[in-house]
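Colleague: show me how the following folds:
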Amino acid sequence: MGMVRLDLVYRASRLRLSRLVRELDAGQLDTEVPACPRWHVRDVAAHLAGVAHDFATDRLDGSPDPLWTRRHVRERHRLPMAAVLAEWERWAPRVERLLVGPDARGSLAHDMTQHEADVRAALGLPRLPGEVWHTMLDELCRTAEPWHDGACTLVVNAHGRTWWLGGGAPSAEVDVDGYELWRAWFGRRSPAQMRAWQWQGEPGPFITQLPVFGPRDTDLAEP
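Modeller: As a prediction, this is how the structure comes out:
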């Protein structure tokens, strides 16, 4: 797979989610999002608009801590959804520019697509198109940093591909559904769910270190 155009990934995901959210009624906007505890669909949209604003205006104090993300929701709590989406659209082109070049802020595209998946699951909709999460999973696996300075390496087999995560000799190998791996990487799966994958070797170090922000405490079942 060639170099990923993360700016285009972000744009396509934003447009899909904006169209979806724009058509929801008040009750649907208040749907709880299990992947984001204590958040509703409207809060996810507020967060994404806030991320776009803050990166575009360099308001990154506290990023990416929970207080920073909660501020996005709090500041837009009383705004109608049309205003939230308009703000997001206003700042999105600047975000896209941050996703181009050798210093691209790839986390913005990952955050965008993960939250799109969060909302779709909360509303009982099918998964994201395979080409979307395949692309993002490949990007993660290609750029993953070694664990323990390369002393702890995981071999991953998912949707017909194999990646080596780490620079040393393999200490474990896992066969896993690619979508499950992609979601787990951003804390959308519990340790119990990750242990249920088909492992060879001791999975413990990877279960705690693979998720960027740590694993969630409870299982999360999604369509």
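Colleague: contacts, neighbours, all on C-alpha from now
Modeller: Fine.
Colleague: now stretch 28-37, how far from the chain's geometric center?
Modeller: 15 Å (Cα atoms, centre = their mean, to the nearest Å).
Colleague: now the second one, please; I'll put the structures next to each other:
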Amino acid sequence: MSTDQDDAGHGRWASLYGRVLDALEDLLAGIDPATEQGEVPATPGWTVRQVVAHLAGTASDITTGRMAGAPGSAWTARQLAERDGVPMAELLAELRSTQRSFGIIAEGASAGAFNAVVHHADLTEALVAHRQDEALFLPVLQDQRHRWSTLSLRLPDDPGLAGLRSVDPYLLSRALFTRLDRSAVRALVGPGPTDAEVDGLGLFGPPADR
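Modeller: Okay, the predicted model is just below:
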């Protein structure tokens, strides 16, 4: 069996995706209507409920091939519009209903798992003001090592790389998903990388100046 397969025979991204859905349900258990309408700062002005609507819409679109315009703003706006007013419990149920279908294609659609990871982190920061569990973001960070290792960075536990700059894994994961502003990214990676390299780190484009 491949090392990328878990004991149940599911690929690593399908397994990670299931763990993120578990964590998402735990995070949102018992959420009240007022909190659902609170803004999630790391997103494009979305509320908590809209972030979950986007996750449900993305899962539905990926598993049905409705990907025209992805991942642009019109694509995500349609997802939110189609789920406007849908209760949180139904959005979470929709996510679960597509889990099996996503698991079948997950190894070729890792972006769906990545999307769930980053938005769970967004919600965790917004709702409980602490970091996402490392077990959820670290697999993505390791998979994307080619994007940040060229900046002479290493994770604290990387063996044999003592000459490279050790960085906080969580902050690096947030920079990777363009969740840190330019000054925060520069403080993280140090003076070595060029401005162009700093701008090229984020999967969703250059960091903003704030």
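Colleague: quick one: TM-score?
Modeller: Overlay of the two chains. TM-score (TM-score structural alignment, normalised by the length of structure 2): 0.86; 200 aligned residues with a Cα RMSD of 2.3 Å.
Colleague: helix/strand/coil for the residue positioned nearest the centre of structure 1?
Modeller: With distances taken as Cα atoms, centre = their mean, the residue of structure 1 nearest its centroid is residue 114 (2.9 Å). When classified by DSSP: H, G, I helix; E, B strand; the rest coil, residue 114 of structure 1 comes out as helix.
Colleague: so who does it touch?
Modeller: Listed by Cα atoms under 8 Å, 6 or more residues apart in numbering, the contact set of residue 114 of structure 1 reads 183, 186.
Colleague: just tell me what it corresponds to in structure 2.
Modeller: With the correspondence set by TM-score structural alignment, residue 114 of structure 1 lines up against residue 118 in structure 2.
Colleague: for residue 32 of structure 2, see how far away its match is.
Modeller: For residue 118 of structure 2, the distance to residue 32 of structure 2 (Cα to Cα, to the nearest Å) stands at 23 Å.
Colleague: which residue range of structure 1 does stretch 14-28 of structure 2 align onto?
Modeller: Going by TM-score structural alignment: stretch 14-28 of structure 2 matches residues 7-21.
Colleague: mean shift of that stretch relative to structure 2?
Modeller: Following superposition, stretch 7-21 of structure 1 is found to deviate from structure 2 by 1.2 Å on average (mean Cα distance after the TM-score superposition for structure 1).
Colleague: sort out which residues of that stretch are buried, please.
Modeller: 7, 9, 10, 11, 13, 14, 17, 18, 21 (16 or more other Cα atoms under 10 Å).
Colleague: which among the residues you listed gets closest to residue 162 of structure 1?
Modeller: Distance to residue 162 of structure 1, by Cα to Cα, is smallest for residue 9 among these, at 22.8 Å.
Colleague: contacting residues around the closest one?
Modeller: 109, 132.
Colleague: related to what we said a few turns ago, which ones among the buried residues of stretch 7-21 of structure 1 are found in helices?
Modeller: Of the buried residues of stretch 7-21 of structure 1, the ones assigned to helices by DSSP state H are 7, 9, 10, 11, 13, 14, 17, 18, 21.
Colleague: from residue 185 of structure 1, how far off is the first one?
Modeller: This means residue 7 of structure 1. Distance from residue 7 of structure 1 to residue 185 of structure 1, by Cα to Cα: 21 Å.
Colleague: please apply the same query to the fifth one.
Modeller: Using Cα to Cα, residue 13 of structure 1 is found at 19 Å from residue 185 of structure 1.
Colleague: equivalent analysis for the fourth one, please.
Modeller: Counting by Cα to Cα, the gap from residue 11 of structure 1 to residue 185 of structure 1 is 22 Å.
Colleague: next one: residue 130 of structure 1
Modeller: With Cα to Cα as the criterion, residue 130 of structure 1 and residue 185 of structure 1 are 17 Å apart.
Colleague: buried ones in stretch 186-195 of structure 2?
Modeller: Using 16+ other Cα under 10 Å as the test for burial, stretch 186-195 of structure 2 gives 186, 188, 189, 190.
Colleague: tell me which of the buried residues of stretch 7-21 of structure 1 is nearest to residue 163 of structure 1?
Modeller: residue 9 (21.7 Å).
Colleague: reformat the ones in helices among the buried residues of stretch 7-21 of structure 1 as JSON lines; add distance to residue 122 of structure 1.
Modeller: Formatted as JSON lines, these follow (distance: Cα to Cα, whole Å):
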{"residue": "7", "distance to residue 122 of structure 1": "25"}
{"residue": "9", "distance to residue 122 of structure 1": "21"}
{"residue": "10", "distance to residue 122 of structure 1": "20"}
{"residue": "11", "distance to residue 122 of structure 1": "22"}
{"residue": "13", "distance to residue 122 of structure 1": "16"}
{"residue": "14", "distance to residue 122 of structure 1": "17"}
{"residue": "17", "distance to residue 122 of structure 1": "13"}
{"residue": "18", "distance to residue 122 of structure 1": "15"}
{"residue": "21", "distance to residue 122 of structure 1": "12"}
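Colleague: need the max-distance pair from those residues.
Modeller: For these, the farthest-apart pair by Cα to Cα is 7 and 21; their separation is 20.9 Å.
Colleague: all strands of structure 2, in order?
Modeller: Along structure 2, the stretches classed as strands by DSSP state E are 153-154, 165-166.
Colleague: out of these, which is the most enclosed?
Modeller: strand 153-154 (a mean of 22; mean count of other Cα atoms under 10 Å).
Colleague: give the aligned range of that strand in structure 1.
Modeller: Going by TM-score structural alignment, strand 153-154 of structure 2 lines up with residues 156-157 of structure 1.
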